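A.B. asks: Sharing a model prediction with you, sequence too.
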Amino acid sequence: MYMKGRNVAILFFVAMLFGAGMAYAGTQIVEKADSADQETEENDQIDEDGDNRSQDNSQPSEEEKLELIEDYRQMGAFSKVLQAYSIIQNNYVEDVKEEELIEGAIQGMLDTLDDPYSVYMDKETVEQFNDAIESSFEGIGAEVSIVDGRVTIVAPIKDSPAEKAGLKPNDQIIEVDGENIEGMDLYDAVLKIRGEKGTPVTLTIKRPGTEELLEVEVIRDTIPIETVYTSIKEVNGQTAGIIEITSFSENTAADFSSALKKLEEEEQIDGLVIDVRGNPGGLFTSVENILGHFITKDDPYVQIEKRDGEKVPYYSDLNEGKDYPIAVLIDEGSASASEILAAAMNEAGDYPLVGTKTFGKGTVQQAIPMGDGSDIKLTIYKWLTPEGNWIHEKGIEPTVPVEQPEFFYANPIQVEESLSSDMTGDQIASAQLMLKGIGYDPGRTDGYFDDKTEQAVKAFQQDQGLQVTGQIDNRTASVLEQQIVEAVRSEENDRQLKKALEVLFQ
């Protein structure tokens, strides 16, 4: 009881300091004090004789006195915030909305954490982002994060407008429809990128490894949250099941369980490939349930490290693992929950990881309601691999490294004027990579437009029913990019999948 009374005393102390000049803060102080008084009354007990007796009439101990002093000190520090609020509210040259000041203060505190994953979301933002987990939303279909102060694509969603437009992991978004978004809050930036189905948005992209900025137009669409895809491959008389997980949402674990059961019982698979390439993560509980199919109770599938350094291992209830081989596909677009899955399958399950190094996100966030529909999404834990490794900003290395063909990484072609003989530049180098990737030999891929490149362009134009000029105009560039998208989606060109199947049955 004393401790609750102590809180009331501190709140009263603050009220005396700031008085009527703190309208918003004063309201909160009164509400908290009333709540504390009510709790005090409810904790007084009436004994069998009908006497009203307090639970604790003792004087504060030395330890409680020290805590009281510390609370006064903290409230003294907080008084500076209230003072700044009062000064701005009463003296700024223009009227300032109370709500904007409060939300600005909250965002300012979160900014000092230097953590792109800890953010404030107002009510409208919370409602819009809940859609991305629960059903579907309208936008370009890409997971983004803040990396080195810039809005960066973690991965485009499978079959989304972002993927079709050629956006790639690690692309940095500099402008949205000509508006510079560098330094902008992540969720504010995302709301600018999102929009109604059928509307265009132009993104100015800085792609690592290229000097020129790219202008990419994306037509927004409805992005359904279908996260599990299955297929079958026959390899030397053996059947391989492939389950691709594009993100971890509310229904992912249940959909995965159904898909796995069907593959095992109906297809009677001899091996399994789990593909989390381009999977930006999602719900922690979803990946936990999926790992429960493979990682036995003998080893943890993940460890959670609290702020005090305590490490808590998490175990499944599984007694026996699978009796068939499994491989996991990863790449630079695999992040967060995907990395939890990959690390667990490798370190606890001893299954191979095939592909390229993952994104590197080793923290866990929780959305904490503020009571008015807004949330603080706060990093509350680090997650560690079963062996205790923290992969944050490092990623997970594959045990079987495999790069995709060069044309998978070709940049979109930006044609301001037709590209022709004797010209040089990154755009020509991209076109040469694309031509080579779909079977036309440009002779070189260094960005110099020579006679052999011109002959390759003419052959491509002839085959596609285009005007044969030997120059790359907008029409030729557009058709070339369409051909590359189809080539990238073709399993015939997927070196990583081929290697995973080879590893499975070696």
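C.D. replies: That came through fine.

A.B. asks: alpha carbons only for contacts and neighbour counts from here, please
C.D. replies: Noted.

A.B. asks: residue boundaries of the helices in the stretch 201-350 of the chain?
C.D. replies: 252-265, 284-291, 337-343 (DSSP state H, counting those that start in this stretch).

A.B. asks: longest strand in this structure, by residue count?
C.D. replies: Ranked by residue count, the top strand of the chain under DSSP state E comes out as strand 375-384.

A.B. asks: and among the helices of the stretch 201-350 of the chain, the most buried is which?
C.D. replies: Mean neighbours per residue, mean count of other Cα atoms under 10 Å, is largest over those for helix 337-343, with a mean of 28.

A.B. asks: what's the helix or strand for T125?
C.D. replies: Using DSSP states H and E, T125 maps to helix 123-134.

A.B. asks: what's the angle from that helix to strand 375-384?
C.D. replies: For helix 123-134 against strand 375-384, the angle by axes from the mean of the first three to the mean of the last three Cα atoms, to 10 degrees is 50 degrees.

A.B. asks: on that earlier part again, for the helices of the stretch 201-350 of the chain, give me CSV that also has distance to Q366.
C.D. replies: Putting these into CSV (distance: least, Cα to Cα, whole Å) gives the following:
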stretch, distance to Q366
helix 252-265, 19
helix 284-291, 10
helix 337-343, 14
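
A.B. asks: another one to put next to it:
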Amino acid sequence: MTVIRAATAGLALLLMAACTAPTPPRSQASEAAGTVCTQPQGRLGAETATTIDVIKQAYFCILGNYYSGATLDARSLLIGGFIALTQELNRNGRDVPEATMPALTGDRKADWTAFEAVYRKITDQVPDLRDKLAVVTLEAMVAALGDNHASWPHDAKRPPDMYDGDGYGLGLEANVTRSQTTASPGVALAPLFVTTVQGGAAQAAGLRPGDIIESINGSAPFIDGKATPAIAALYLQYPQARPVRLRLLRQTTGRRWSVTLKPGLYQRDLATLQVVTSKLLDDSIAYVRLSGFAPDAADRALKAISRLRSGRTLTGVVLDLRGNGGGRTEESGRLLSAFVHGKVTHYLCTVDDKCEGLRTDDTVELLNLPLIVLTDRGCASACEHFSSAVKDLRIGQLVGTRTAGIMSGPAQGYLLSNNTMLGFPTRHGLGPNREEINRIGVSPDHYAPLTPKDAAAGHDPALAKALTLLHK
């Protein structure tokens, strides 16, 4: 188990580094509190228990380094943490008289002292719950920021027999993404339907793309056109193992039936996990799919286009960024530089509106080809950096649906004393026209959503529209 944890911790470090902003100065607030948080150097050690001292370190780390830490009302963090603390006591049937929120004044240090004193009284009454209470408290404090790039990955669990490329869950993807069930549920469109069957229980049960999910564990996925929390059950993570009951409709045949899917480990097609895949369409159009802006992704995409261009004249490029969850902004910037030079592609701003423009790398050779970019609600973070630049700078056209709106800013990782990573933005991201993208997303130039009938027939309306545009 130690090996698995170390590997997972290393992955968390890599993910944090992938979105790292330029190093900010060490926070005076953190030093004054005696709880300095530092940026990690190398691989993380084995995770140790989360304690009140770790929570204190995270609290002052956020206030000293977070994008809006200087103006943040710190009471929101403490109240959020205390709410989670008392809810966990209640779930375990162990509520105690001492679990009463102390009066807070707005003085960050004094409020922490009051919070800590009550916290210690509570956990002394339930020592067997101490570890669990610490975890939920810190999770809730990070969640209280309401920032889609703030996270505290800890004690990451994975099946003991999991290998790279394996998946865990029901083995399906739907048109409402995992992020939409948490970050932006209000943008999901009914009906809910299967878009991809990856394997596992869904494949064994004979589910197909286009199958409409009418209910999940007896609950409707949409009520009055709004997505419900029931959808989250489709995206179970280890060690959640509760079976999920679905009511399904297959429009092509009119069949209605129910099936119970048990989450578990399944092997995925490794071809679908490649960061960059490419092919030639209509003898003259380069199609390149990027699942993420991983290290070297831009160069791999450019090499793929170069190979497709060898011995023929290309008339355009279709860059498929659907489902691209982001990654390194320098990679998205490098890829943009193959289509335009001398431009600002993105801004990173402090809370007092001091902004630094990220510019194109003009050493990258221009392709001088028409560009169409396919987007959807799975396109987030660095993917939205790319998409907004394509639209604002008129580099090409966007086809598909609006992006995720998950672009608060690149996350910086900070090492806590229990060898876990606390991540959050130190600056806020804006588009090339200094427009807000976070929580809003980037709208396509041509709206081409996937329908259940399209999915069932294997028809891709966004790609079809892209080819039509390039053939004009």
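C.D. replies: Yep, it's here. Remember, it's a predicted structure, so these values are computed and weren't measured experimentally.

A.B. asks: TM value for the aligned chains?
C.D. replies: Superposed pair, TM-score by TM-score structural alignment, normalised by the length of structure 2: 0.59. Supporting alignment: 344 aligned residues with a Cα RMSD of 4.8 Å.

A.B. asks: that older thread, where in structure 2 does the helix or strand just after the longest strand of structure 1 align, residue-wise?
C.D. replies: Following strand 375-384 of structure 1 in sequence order, the next helix or strand is strand 400-401 (DSSP H and E). Using TM-score structural alignment, strand 400-401 of structure 1 corresponds to residues 446-447 of structure 2.

A.B. asks: Confirm G186 of structure 2 sits in a helix?
C.D. replies: Yes - judged by DSSP: H, G, I helix; E, B strand; the rest coil, G186 of structure 2 forms part of a helix.

A.B. asks: Please name the residues that touch it.
C.D. replies: With contact set as Cα atoms under 8 Å, 6 or more residues apart in numbering, G186 of structure 2 has these partners: 180, 226-227.

A.B. asks: Most neighbours among those residues, please name it.
C.D. replies: With neighbours taken as other Cα atoms under 10 Å, the top of those is A227, carrying 24 neighbours.

A.B. asks: That residue and G199 of structure 2, how far apart?
C.D. replies: 25 Å (Cα to Cα, to the nearest Å).

A.B. asks: quick revisit: how far apart are the match of strand 400-401 of structure 1 and its match in structure 1?
C.D. replies: When structure 1 is overlaid, stretch 446-447 of structure 2 sits 2.4 Å from its aligned residues on average, using mean Cα distance after the TM-score superposition for structure 1.

A.B. asks: what's that stretch in contact with?
C.D. replies: The contact list for stretch 446-447 of structure 2 (Cα under 8 Å, 6+ apart) reads 397-401, 462.

A.B. asks: From the residues you listed, which land in strands?
C.D. replies: Those of the contacts of stretch 446-447 of structure 2 mapping onto strands are 397-400, per DSSP E.

A.B. asks: Would you mind reformatting those (as TSV) and adding columns for distance to L450 of structure 2 while you're at it?
C.D. replies: What follows is those, written out as TSV (distance: Cα to Cα, whole Å):
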residue	distance to L450 of structure 2
Q397	18
L398	15
V399	12
G400	8
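
A.B. asks: By neighbour count, which of those wins?
C.D. replies: The most crowded member of these, judged by other Cα under 10 Å, is L398 (29 neighbours).

A.B. asks: Map it onto structure 1.
C.D. replies: With the correspondence set by TM-score structural alignment, L398 of structure 2 lines up against L353 in structure 1.

A.B. asks: Now do the same contact list for its match.
C.D. replies: Neighbouring residues of L353 of structure 1 by Cα under 8 Å, 6+ apart: 327-330, 342, 346, 398-400.

A.B. asks: Pull out the buried members of the residues you listed.
C.D. replies: Among the contacts of L353 of structure 1, those buried by neighbour count (16 or more other Cα atoms under 10 Å) are 327-330, 342, 346, 398.

A.B. asks: May I see the residues you listed organised as TSV, with distance to D463 of structure 1 added?
C.D. replies: Output for those, formatted as TSV (distance: Cα to Cα, whole Å):
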residue	distance to D463 of structure 1
A327	39
V328	38
L329	35
I330	36
A342	43
N346	46
P398	39
